[in-house]
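> A structural model of the following input is requested.
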Amino acid sequence: MTETSSDDGRSLWRETERVVNEIAQGLRKLDSGVLWFASLSPVRQQEVLREVTGFAMQAHITAADGRAGVARSGVKSTANPAVMICMDPPSYGFAGLPCAEYVAAFRVLVSVFAVADTRRREMYCKGTCGHAWHNLSAATELP
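The predicted model follows:
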């Protein structure tokens, strides 16, 4: 993936795309991604939540994906982001949550995306995928 200039406003999106897909593919630990996310300003966190919501929507998450993702996220199943993602259909208003819930929302969204994206890679892209984000190099593995 090519990083874009910060002048065009898409460099955060590219970084978000890389971090989220590294987590989804097991090349980066969720906690490492959470540290990256927590280091962002609340405005940037809100932007990232919007982007990751888009990734989750593109992965066509299901309520079952939501439950599996919440279980691996480390977030209580009664927390707002966990309840939202497990609805049928899921609710995607994570960027509208209070900023105190952004980290939990990120954990949930990325974990659920990882479940759904793994299923899609195994079912639809196995061996024939040309999506750059599904073909990250293991050489980029991070803690």
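> only C-alpha atoms from now on, for both contacts and neighbour counts.
Noted.
> who touches the residue nearest the centre of the chain in this structure?
By CA atoms, centre = their mean, the chain has its centre lying nearest to V110, at 2.9 Å. By CA atoms under 8 Å, 6 or more residues apart in numbering, V110 lies in contact with V20, I23, A24, V52.
> possible to save the residues you listed as CSV with distance to L12, neighbour count and secondary structure?
Shown next, in CSV, are the contacts of V110 (distance: CA to CA, whole Å; neighbours: other CA atoms under 10 Å; DSSP: H, G, I helix; E, B strand; the rest coil):
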residue, distance to L12, neighbour count, secondary structure
V20, 12, 27, helix
I23, 16, 21, helix
A24, 18, 22, helix
V52, 12, 22, helix
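> let's compare: structure for the following, please.
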Amino acid sequence: MSKKEEIINKVAQDKLDFNLGIQLLAEDLEYDFEELFMTLKNYIFNAIPEKIYYNTENYQKSINTIPLKPTYTPIVILKHFPTRIAFSKLAKLPQNENIKVITSLLWIFKVIDTERRNTECKNGCGHFWHSLQ
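A predicted model of the protein is given here:
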């Protein structure tokens, strides 16, 4: 597991403060928006149980609770477009939106992975990342 993957999973499991996690990801010397975006996208798509539209009640809840202003471009996109289209649009936003995109995606993953750990993985799951220290 890479350093960024460990940070993402520790944030999702409340073993690392969300804001500190964003800071660590953004300040990483090897920071690469496209790589981080793809990692978070894959984590989110894998954590959502409904694999046709990638749209569940929990996913919608995660979007509605992102700790950013609801008028920020990434949030407007996530609320108004189907999941796959929204992610395609997020990847093409200007660079000055990158931190908002990463913040939004990390929050979404945190919420949906918490739900997965509390339901699907409640009695053990074998996901090695769910046993981070």
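> just to revisit the earlier point, any chance of the contacts of V110 of the first structure in a markdown table, plus distance to D65 of the first structure?
Formatted as a markdown table, the contacts of V110 of the first structure follow (distance: CA to CA, whole Å):
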| residue | distance to D65 of the first structure |
| --- | --- |
| V20 | 16 |
| I23 | 16 |
| A24 | 13 |
| V52 | 15 |
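> secondary structure class for the one in the second structure that sits across from the residue nearest to the centre of the first structure in the alignment?
Using TM-score structural alignment, the partner of V110 of the first structure in the second structure is L106. Following DSSP: H, G, I helix; E, B strand; the rest coil, we place L106 of the second structure in the helix state.
> ok, now the one 3 residues further on?
Reducing the assignment to helix, strand or coil with three-state DSSP, the entry for F109 of the second structure is helix.
> distance of it relative to L29 of the second structure?
Going from F109 of the second structure to L29 of the second structure by CA to CA, to the nearest Å gives 23 Å.
> just F128 of the second structure next, same as before
F128 of the second structure is 26 Å from L29 of the second structure, by CA to CA.
> what's the answer for H80 of the second structure, then?
Taken as CA to CA, the span from H80 of the second structure to L29 of the second structure is 34 Å.
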